[in-house]
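Peer 1: My questions concern the predicted model and sequence given below.
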Amino acid sequence: MPSSAAPTSASSSPEQQTAVDKALTLLKQLAEHDREIGVSELARRTGLTKSTAFRLLGILQRNDLVERVGSDYRLGTRLFDIGTRVYGPTSLLLRERLLPHLADLYELTHETVHLAVLHDTDIVYVNKIHGHRATRSPSRIGARMPAYCTGVGKALLAFDHDAAEAAIALGLTGRTEYTLTDPGAFRAELRRIRQEGIAYDRQEAALGLACVAVPVMGPGGRPVAALSVASGHRFDAARFAPALRRVAYEAGRAVIAAKAQSAAPSGLGSTPAA
């Protein structure tokens, strides 16, 4: 019996797509680029007519899903609000709770700093502050990356045996010539990270990019997130290790205190002074 499933937008021509398909195609194109794009260029890339693209962009703009900058368009702030909820309230709370510590790390380094969490075998960047020196990096707030080739990812996998073995089972694909792809060498690297409490990305995720990362330890001595400092591959990553350790320690204390406060019975810990 032939399948009655509707064709997916990826395999459908513009004529077969619904208005929702077309709108999502426009959003995906905007998401793939870090700059504003004009309606003519968006129409060309999506295969839509210019009039259709313009009409749909107007609807998306009214709903704050895209913003107009002159005659060009970019993703809107409403999408960011939605995106922060993709990985659940825990990631959102961590983002808000640890923002002051991320800012402290930035002030100590003036380099690009990240806050990330582990999601299955990937890491998700939940916050980022750009440094003074422009560095090409695949990291964006809300973006996912394979954990095995990033500093923050290795800092978290080192303390999560099941996730680390799952990542190895999926295959340690070489993203650059420096990526650790041998399971034995990768496990040895995770053992070193557990012993020293610090992880490095030496151009393993992207050429020209290096970073140093540490886990943020929550209740029970288990990591809940990771912080990193990133810059060009020639920067002295080890120089930032003391600042990272200090900020991660304070961030961990904040997480543990918040957890204890939320678990305390109503009224405890809030007795006014005599």
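Peer 2: Arrived safely, thanks for sending.
Peer 1: all contacts plus neighbour counts: C-alpha atoms, from now on.
Peer 2: OK.
Peer 1: residue ranges for the helices of the chain, please.
Peer 2: Applying DSSP state H to the chain gives helices spanning 19-31, 39-46, 50-62, 77-83, 88-109, 151-157, 161-170, 183-196, 241-263.
Peer 1: Need the ones you listed in JSON lines (columns: distance to residue 219).
Peer 2: As requested, the helices of the chain are arranged in JSON lines below (distance: least, C-alpha to C-alpha, whole Å):
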{"stretch": "helix 19-31", "distance to residue 219": "36"}
{"stretch": "helix 39-46", "distance to residue 219": "47"}
{"stretch": "helix 50-62", "distance to residue 219": "42"}
{"stretch": "helix 77-83", "distance to residue 219": "26"}
{"stretch": "helix 88-109", "distance to residue 219": "13"}
{"stretch": "helix 151-157", "distance to residue 219": "15"}
{"stretch": "helix 161-170", "distance to residue 219": "18"}
{"stretch": "helix 183-196", "distance to residue 219": "17"}
{"stretch": "helix 241-263", "distance to residue 219": "6"}
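Peer 1: ok, and here's another one to check against it:
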Amino acid sequence: MKPAGVIHHAFALLRALNDGPQPVGVSELAQRAGLPKTTAHRLLLQLEAEGAVERHGRQWGTGAALHGLARRTGPPPAFVDFLHPRLQMLAEGTGASLFLSVASAGTVQVVDQFNGSQLIDRVPAQTSSQPLQHPGSVIWKALREGLATTERGAVHPAVSCIGTVLGLPSGETAVLSLALPSDRAIDRFKPALDRCASAIGREALKISRRQYWAAWSPQVAGDRLRAGK
């Protein structure tokens, strides 16, 4: 067997980075990836130069370039055409920001979102990726617990979130989450969020039956990127 090369090690590192809450220190990340700490650190510096990872003090998280690739390999147009207006309708009716995140093979990515009016002036746009990197976020809590949950100020002190879990026909687990300023009574929006999640689940099943859904999943998208397709 040929010795593992740089590309193999880089992908091992990226997979390990996506395999849990971020940011994470080099020692823990190297252990996850099965790499020497010095190798992991050298690769992180190279990946940082390409925008694939970002430094957070002495810890690391996935970077904007990697998120951009994920967005370009998102769900089929038929699903987005249905999804986005539903998120927009709920956001405009409540002033909340809405996010649909999908977990697959240890990776979590936001496949669609709509920013509501209540948070635009309170929370900087660049913090929108923080819930994916914070172990206490409503996304990670919902995935761990497998049910609807609430998070108050864990990611941002001015923001509270509720999230509900739904299964997709492709086998992935999705979390639909809603964020509002902490001074709003967020629990009263749970029924509306549940209704929206149910509608998304039903439409995903219809798309699957039309054999559109099989064309996309985070794992398939990653395989196609690596194959250069």
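Peer 2: Right, received. Where do you want to start? Please read all numbers here as calculations on a predicted model, not as lab measurements.
Peer 1: where does the TM-score land?
Peer 2: Superposed pair, TM-score by TM-score structural alignment, normalised by the length of the second structure: 0.54. Supporting alignment: 163 aligned residues with a C-alpha RMSD of 4.0 Å.
Peer 1: circling back to that earlier point, ok, and which of the helices of the first structure has the densest surroundings?
Peer 2: helix 151-157 (a mean of 31; mean count of other C-alpha atoms under 10 Å).
Peer 1: The second structure: matching residues for that one?
Peer 2: On the second structure, the counterpart of helix 151-157 of the first structure by TM-score structural alignment is residues 138-144.
Peer 1: What of stretch 241-257 of the first structure?
Peer 2: Under TM-score structural alignment, the counterpart of stretch 241-257 of the first structure in the second structure spans residues 190-206.
Peer 1: Return the residues in contact with the nearest residue to residue 138 of the second structure once chain neighbours are set aside.
Peer 2: Leaving out its chain neighbours, the residue that sits closest to residue 138 of the second structure by C-alpha to C-alpha, 6 or more residues apart in numbering is residue 151, at 5.3 Å. Applying C-alpha atoms under 8 Å, 6 or more residues apart in numbering, we find residue 151 of the second structure in contact with 136, 137, 138, 160, 161, 162.
Peer 1: Which one (most neighbours) among those residues?
Peer 2: Taking other C-alpha atoms under 10 Å to define a neighbour, the member of those with the most is residue 138, carrying 29 neighbours.
Peer 1: In this structure it contacts residue 156, no?
Peer 2: No: look at residue 138 of the second structure against residue 156 with C-alpha atoms under 8 Å: they stay out of range, at 11.6 Å.
Peer 1: which residues touch the residue nearest the centre of the second structure?
Peer 2: Centroid check for the second structure by C-alpha atoms, centre = their mean gives residue 109 as the closest residue, at 2.6 Å. Counting by C-alpha under 8 Å, 6+ apart, residue 109 of the second structure touches 67, 70, 101, 102, 103, 132.
Peer 1: Looking at the residues you listed, which one is closest to residue 195 of the second structure?
Peer 2: Top of the list for closeness to residue 195 of the second structure, among the contacts of residue 109 of the second structure and by C-alpha to C-alpha, is residue 101 at 16.8 Å.
Peer 1: can you tell me which residue in the first structure aligns to that closest one?
Peer 2: Per TM-score structural alignment, residue 101 of the second structure is aligned with residue 116.
Peer 1: Let me know the distance separating the closest residue to its match other than its chain neighbours from residue 5 of the first structure.
Peer 2: With C-alpha to C-alpha, 6+ apart as the criterion, residue 116 of the first structure has its nearest non-adjacent residue at 4.3 Å, and that residue is residue 125. From residue 125 of the first structure across to residue 5 of the first structure, the span is 35 Å (C-alpha to C-alpha, to the nearest Å).
Peer 1: ok, now residue 189 of the first structure?
Peer 2: Residue 189 of the first structure sits 46 Å away from residue 5 of the first structure, going by C-alpha to C-alpha.
Peer 1: same deal with residue 126 of the first structure?
Peer 2: Noted for residue 126 of the first structure: a distance of 36 Å to residue 5 of the first structure, by C-alpha to C-alpha.
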